[in-house]
Structures are given as C-alpha cells and as structure tokens.
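Visitor: my questions are about this predicted structure, shown below with the sequence.
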Amino acid sequence: MLIRIDANEPRASEITPRAVHENRRLLLGALAGAALPAWAAPQALTGTRSAVPGAVTMEKPTAYKDATTYNNFYEFGTDKADPARNAHTLKTRPWTVEVEGLVNKPRRFDIEELLKLAPMEERIYRLRCVEGWSMVIPWVGYPLAQLIQRVQPQGSAKYVEFVTLADKATMPYVGSRVLDWPYTEGLRMDEALHPLTLLTFGMYGEVLPNQNGAPVRIVVPWKYGFKSAKSIVKIRFVEHEPPTAWNGAAPQEYGFYSNVNPAVDHPRWSQATERRIGEDGLFAKKRKTLPFNGYEAQVGQLYAGMDLKKFY
C-alpha cells in the first residue's frame, strides 16, 4: 500500500496532464518495461498519513511537464532540456543495485526486489538546485533507512556512497570532460538514516521518467539537488568521507555537505533567493531561500556545533 503523506495535497490526477493520468497503465508499462507496480495503481493513492513530522510542504506542486522537462542529468547533456530529449535511450530493465562495503549482509538487489522491500509513500518535497531554481515535487518511495537496516552496517561504517550508472551506450554524454565518471555522491550515515531521506522510484504517482533518475534514485530534500544521486547501481558503506563528483570537479564551489544555506553563496551566484520553476516569470520577484530548504526543524540537529560556512 502506498502511504500518502498529506491527504490535503492535490492528487497526481490533478497535477499530471489528464491524458497522461488516464493512460497511466500504458505509460508505466512503457517506462518501466515491466508489470505495473502495485503502488502505481490508482486505488493505491489513498492511504494513511505518514508519521514523519514536517515531511511535506503545503505549497502547490510544480506542474508535471515542468518537473520532467527542466532537469540536471549530465549523462544526457548539460542543457536543462537535454535529459528529456535524450534519456529515452536509457534501459531500466534489467536493473540491479549492488550493496557492498562495511555491511554484514552485502548483496545484489534486483529492482523488483527493491520495489517490494517496504511500503511506498508519496511525499511532497521541495527541490532546491544550486543554480538558484526550485520545484515542489510529489515523490514516491520509502525511507532509505529501510534498505540500510536490512544490510546491517558495521560499526566502522560512517558514510554511504552512491554510484550511478555510466553507460556510454545509453548515456550519450558519459565520457565528456565536465565530470569524472561514474557520477558519485555520498552522505554521512546519520543523514542517510534520517527519515526524510527517500529511496525513490516514482513521482506524481508515476514511475520515475528516465530524465528524473529512473529506475531508482535518492531524494535528500534539505540539500541541493545534485546530492540526490540518480539511476543508482551501487551503494557502498565506507569508513571515510567518499569523494563525490561535483566536489572533485570544483571543490571551491561544491562542498561535501551542500546543505541549502542562504548565508553561503556559490562563488558565481547568490543563494539568498530562488526562482520557482513554472511560477516565476523572468521579472517576477524571487523567493527567499529557506535554511535547509525549509527542513531546519527536522534536520538542523544533525549539524549542531558545525561551522556551516566551512562545511558547506
């Protein structure tokens, strides 16, 4: 059963274009290349509220079209429109995720196993990108902690590293010089275990479109968008802070933590304000950026005593 976080939020049918919603089963079959996931059935969109405090925003979700055509996914191009144009080449079945490193139960999960590992929830999270734009997206998944607990991390495991697919045959920009491949990201263990960190398989009640990180990604709503690794093929538990793609490419611009912080500017632009995609016109007034993207009450204690300008 899919657990809907907030019954007062609009349904996917009210956000997704009508033609897409009414043909959900055909769309899901085309995207997933597999049987319709149980959580995506229309009747599954009703359920109980999650007990996770502060897990949602009451803001209006971004239009489905905007959320699926304005993306960062450099494996498919550096322009925001490139992923939607190019990601049709990505093959999401068969797909496995290897879990390894400092765990007592390392194993390889088939994507169908991951889909059934825990009850799905729909969570309406803000997404804030370092370039200064933001969205509000209903994601579908379950806490990453559900997976972590099953593989039993050892006491020496302090960080979780995510490795994404790097397939030149299906990802035309893999091999470009903009980044080292494969794309990697990482979280501290307490960040990975936080109930807001979502292992994500869908959005707007649909399976993830290829350009949004199909078939599985993470969503860490209090961090800038590039921290939420897409198209994950490996999760590794390690003792020391793992190298990450953007931190390696430009460490003076992209720190390991990358918490949304209006007081710490990117060297090339301010982080004090943001532009909501689909809402703000070119000359419209921008929104003030919220510390931790508005999730400070839920995650601020993770960084108590840290210098957040040094650990940016």
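Guide: Received it, and whenever you're ready, just let me know what you need.

Visitor: could you use CA atoms for every contact and neighbour count after this?
Guide: Will do.

Visitor: so what's the spatially most central residue of the chain up against?
Guide: Geometric centre of the chain, nearest residue: residue 219, 2.8 Å, by C-alpha atoms, centre = their mean. Contact analysis of residue 219 by C-alpha atoms under 8 Å, 6 or more residues apart in numbering lists 197, 198, 199, 200, 228, 229.

Visitor: specify the local secondary structure of the fourth one.
Guide: Which is residue 200. At residue 200 the chain is in strand, as set by DSSP: H, G, I helix; E, B strand; the rest coil.

Visitor: I'd like to know how many residues surround the residue nearest to it when sequence neighbours are not counted.
Guide: Leaving aside its chain neighbours, residue 200 sits nearest to residue 141 (4.2 Å; criterion: C-alpha to C-alpha, 6 or more residues apart in numbering). Residue 141 has 27 neighbours, counted by other C-alpha atoms under 10 Å.

Visitor: packing partners for the helix or strand residue 141 falls within?
Guide: Counting by DSSP states H and E, the element that carries residue 141 is strand 133-143. Packing contacts for strand 133-143, counted by 3 or more C-alpha pairs under 8 Å, 6 or more residues apart in numbering; DSSP states H and E, involve strand 121-128, strand 198-203, strand 273-276.

Visitor: hmm, who's touching the last one?
Guide: Counting contacts by C-alpha under 8 Å, 6+ apart, the residues outside strand 273-276 that touch it are 132, 133, 134, 135, 262, 286, 287, 288, 289.

Visitor: tabulate the contacts of residue 219 (JSON lines), appending neighbour count and distance to residue 308.
Guide: Output for the contacts of residue 219, formatted as JSON lines (neighbours: other C-alpha atoms under 10 Å; distance: C-alpha to C-alpha, whole Å):
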{"residue": "197", "neighbour count": "21", "distance to residue 308": "20"}
{"residue": "198", "neighbour count": "25", "distance to residue 308": "23"}
{"residue": "199", "neighbour count": "25", "distance to residue 308": "26"}
{"residue": "200", "neighbour count": "28", "distance to residue 308": "28"}
{"residue": "228", "neighbour count": "22", "distance to residue 308": "20"}
{"residue": "229", "neighbour count": "22", "distance to residue 308": "22"}
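
Visitor: need those in JSON lines (columns: distance to residue 158).
Guide: Formatted as JSON lines, the contacts of residue 219 follow (distance: C-alpha to C-alpha, whole Å):
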{"residue": "197", "distance to residue 158": "16"}
{"residue": "198", "distance to residue 158": "19"}
{"residue": "199", "distance to residue 158": "19"}
{"residue": "200", "distance to residue 158": "22"}
{"residue": "228", "distance to residue 158": "18"}
{"residue": "229", "distance to residue 158": "18"}
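
Visitor: second structure follows, compare the two:
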Amino acid sequence: MLLKIKKSYEISENLITPLEVYHHRRKFLKTIGVLGIGSVLGLPLLEAVENTPAANVVINQNTYPYQKNPNYSQQPLTPYAKASSYNNFYEFGMQKEDPYHRGKLLQTSPWSVVIDGEVQHPIKISLEDILKKMSLQERIYHFRCVEAWSMNIPWLGFELKDLIALSKPKGNAKFVLFETIKQDTMPAVKNPSLAGYIRFPYHEGLRLDEANHPLTMLAVGMYGKALPNQNGAPLRLVVPWKYGFKNIKSIVRITLVEKMPVSTWMGLDSSEYGFYANVNPNVAHPRWSQANERFIGEGFSFERVPTKMFNGYAEAVSALYAGMDLKTNY
C-alpha cells in the first residue's frame, strides 16, 4: 500500500475557507493621489466573486499535452469560476472583476517573447516555438496575494530557467526584468484613469537565481486548459513563494541585467512594495498584517488561516536568502 506523505508546503484539506475582499492597494493609490473618486465607487468586489455563476464562466477550450506533477498537489482547489473572475490585471481596470469582463480585448495571437540584455544570443521566439521546445506539466501551487487572500491553482507550464537558457546568459547577468504587453485596446491604456494612472507597460523583476529556481514557472494554462485572457494569457510568471503582484502577466520581454531593476509597484511606493516581495508572516505590510490570510475555496467564510513563511515553500527556497535581513529586504 502506498502512503502519501504530506509535503511541508501542502495545506490541510479541511481548510476550505473563506473569502474577503481587501481594498488596501486601491486605498494606497488614493492616498498617493493617483486614483480618481469614480474608480473607488465601482461594483463591490465581494459581490463580483461570490455571485459569479459557474455556468457563465467559459473555460478556454484550447488544450496542450502535459503531465501532472504529483509533488505539487495542494488541496482543496479554488473553483475555476473564482480563480478566473477575481484577480488583479490593472490594464483592464482596478476592480477585481474588470479583467474577467474586459479581458476579451486582449489580443493574444500572434505572440512572441524577446529575450535580450546580458545574453550571448538574444532571441525573439514565438509562443508556438516555445511550446514545441518545452515539456509542460501541471503543478498545483498555493497563491498568496499581498492583499492577504489566497488560492490553490493548478498551473500548466514549464520552468523559466529552460527558456532563459536558450539565450545563454552572460556571467555578469544578475537579475531578470520582465515586461508585459501594452496594447491600445486595453481599457486602462486607452483611459489611464481606469488604473489610477499607473504607467504601462507593467514591469517586474527577479534575481537570476530566483528565476532559475525549479519552482519558478512560466504558465501557459490553468485547470488543464490554456490561460484565459484575464489571468495573463498566453504566458505569465508564477513564483509561488512571492506575493501575487510579482507574478507578471502577458509577458513579451525578458531582459537580463546587471543591476536590480525597478518594478512597477516599487516605482509607485518602494516603502510598501519591495523588490523581493517574499511571503513573510513576520513582516507586516505598513498598513495591515501579513500573519494570516483568507483562502478562497468553495463556499464563503470569514475564517482566517495562518500564513506560512515563504508561502509554505521555505524548505525549498530559504537557502536563497541565507544571511539576508528579510525585514529590510522585504
């Protein structure tokens, strides 16, 4: 008889919890004067998540061949209807439901990614060629937003390091800068007030050893199907031990650089959104605690569950930060 030993990063199956909507980042934007009054008065986010009928949520029917990786199998899963209708993608607006309602405006074909910077062989590669070169697998990761809500999502993708390796990084490459697509059809590109005048394209960054870590993925799908537009189609970053805003969506450029890049949220307020953004229950956000979270699963509850160090992946990634002050390097 096979016995399944629960990994340290797997949560108990009885934690089918809750959901609450946090408006903290919008309050932050209002505080620094980049959010108009009208964008604060939209639909209540709670209603958007809880009242999305599953029958009205269409799963992207495009499929890719993949294998399930049993080493990453956290349960219970967040329902697809919630994972695909409750998220941040500011190019489509500030409300959690905006990406779901407006994501169809994203043009995802044709799609290519440029890898440049401190590399021996800069390349521009199409999504089709990426899929031919990469072996896809499904991994169920715990996703933790900086707003203190979380999900368990089955991502479909490949390890980022395999794509970076195609360009042969130079020895002086220390960091990776990611850039998302900017299209005139995106509502907040066309009307910047819809996203509090955030400057696009959106940028994020990782240290090169973080990017090359085997947990770091580029996802092309979720729940066994291709990514829906609102979740970052056709290619998004997934770094499970970091807060969700690090997981940049709809990537079109990956640039290797020598110096630490400035990401979009760092540029808005580096005192609140640091470069590393590792999930850390011991380091509070300046305006709220990160010690616990609300897991979005079946049903609805106000129960809170403890947040784990590095989102439960400490055993795998803590060595990356040996000797670092994680409060200073937040």
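Guide: Now that the structure is in, tell me what you want to look at. Predicted, not measured: the structure shown is a model, and the values here were computed from it.

Visitor: just the TM-score for the two chains, thanks.
Guide: Here the TM-score for the pair of chains, by TM-score structural alignment, normalised by the length of structure 1, is 0.83; 275 aligned residues with a C-alpha RMSD of 2.1 Å.

Visitor: which of the contacts of strand 273-276 of structure 1 sits closest to residue 113 of structure 1?
Guide: residue 135 (29.9 Å; C-alpha to C-alpha).

Visitor: dump the residue contacts of the closest one.
Guide: 61, 62, 67, 126, 127, 128, 276, 277.

Visitor: could you pull out the helices in the stretch 101-250 of structure 1 for me?
Guide: 111-115, 144-151, 189-193, 245-249 (DSSP state H, counting those that start in this stretch).

Visitor: between these, which one is closest to residue 205 of structure 1.
Guide: The nearest among these, by C-alpha to C-alpha, is helix 111-115 at 14.1 Å.

Visitor: quick one: the residues in structure 2 that that closest one pairs up with.
Guide: Counting by TM-score structural alignment, helix 111-115 of structure 1 falls onto residues 127-131 of structure 2.

Visitor: go on, stretch 86-94 of structure 1?
Guide: Taking TM-score structural alignment, stretch 86-94 of structure 1 hits residues 102-110 over in structure 2.

Visitor: for PyMOL, what selects the buried ones among the contacts of strand 273-276 of structure 1?
Guide: Here is the PyMOL command that selects the buried residues among those (16 or more other C-alpha atoms under 10 Å):
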select buried, resi 132+133+134+135+262+286+289
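
Visitor: what's the closest of the contacts of strand 273-276 of structure 1 to residue 122 of structure 1?
Guide: residue 135 (15.9 Å).

Visitor: what's the counterpart of that closest one in structure 2?
Guide: In structure 2, residue 135 of structure 1 lands on residue 151 (TM-score structural alignment).

Visitor: likewise residue 256 of structure 1?
Guide: In structure 2, residue 256 of structure 1 lands on residue 275 (TM-score structural alignment).

Visitor: number of nearby residues for its match?
Guide: 21.

Visitor: now it: which helix or strand?
Guide: Counting by DSSP H and E, residue 275 of structure 2 is part of no helix or strand.

Visitor: just checking, it touches residue 266?
Guide: Yes. At 6.7 Å, residue 275 of structure 2 counts as touching residue 266 under the criterion of C-alpha atoms under 8 Å.

Visitor: re the thing from before, need the max-distance pair from the contacts of strand 273-276 of structure 1.
Guide: Maximum distance among these (C-alpha to C-alpha): 16.6 Å, for 135 and 262.

Visitor: what sits against residue 122 of structure 2?
Guide: Residue 122 of structure 2 neighbours (C-alpha under 8 Å, 6+ apart): 114, 115, 116, 167.

Visitor: try residue 15 of structure 1
Guide: 61, 62, 63, 64, 204.

Visitor: what do we get in structure 2 for the fourth one?
Guide: Residue 64 of structure 1 is assigned residue 80 in structure 2 as its aligned equivalent, the criterion being TM-score structural alignment.

Visitor: what about that match, neighbour count?
Guide: So residue 80 of structure 2, with other C-alpha under 10 Å, has 17 neighbours.

Visitor: from residue 276 of structure 2, how far out is the aligned partner of residue 311 of structure 1 in structure 2?
Guide: Here residue 311 of structure 1 is matched to residue 329 in structure 2, going by TM-score structural alignment. Noted for residue 329 of structure 2: a distance of 6 Å to residue 276 of structure 2, by C-alpha to C-alpha, to the nearest Å.

Visitor: those two: which has the busier surroundings?
Guide: Comparing residue 329 of structure 2 with residue 276 by other C-alpha under 10 Å, the one with more neighbours is residue 276, at 16 against 12.

Visitor: before we move on, the earlier item: isn't the match of residue 311 of structure 1 right up against residue 271?
Guide: No. Counting by C-alpha under 8 Å, residue 329 of structure 2 stays clear of residue 271, with 10.8 Å between them.

Visitor: how about the contacts made by residue 236 of structure 2?
Guide: So residue 236 of structure 2 contacts 218, 219, 220, 247, 248, 249, 250, 251 (C-alpha under 8 Å, 6+ apart).

Visitor: still contacting in structure 1, which of the residues you listed?
Guide: Among the contacts of residue 236 of structure 2, the contacts conserved in structure 1 (both residues aligned by TM-score structural alignment, their matches' C-alpha atoms under 8 Å) are 218, 219, 220, 247, 248, 249, 250, 251.

Visitor: export those as TSV, with columns for distance to residue 122 of structure 2.
Guide: Listed next are those as TSV, based on distance: C-alpha to C-alpha, whole Å:
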residue	distance to residue 122 of structure 2
218	19
219	22
220	22
247	23
248	21
249	21
250	20
251	16
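
Visitor: closest one of those to residue 109 of structure 2?
Guide: Taking these together and measuring to residue 109 of structure 2 by C-alpha to C-alpha, the closest member is residue 250, at 11.6 Å.

Visitor: which residues of the stretch 151-300 of structure 2 fall in strands?
Guide: 175-180, 203-207, 217-222, 225-226, 236-238, 251-257, 292-295 (DSSP state E, counting those that start in this stretch).

Visitor: hey, which of those strands is tucked in deepest?
Guide: strand 217-222 (a mean of 26; mean count of other C-alpha atoms under 10 Å).

Visitor: structure 2: which residue goes with residue 245 of structure 1?
Guide: Residue 245 of structure 1 maps onto residue 264 in structure 2, by TM-score structural alignment.

Visitor: so its match touches residue 204, yeah?
Guide: Yes. With contact defined as C-alpha under 8 Å, residue 264 of structure 2 counts as touching residue 204 (6.5 Å).
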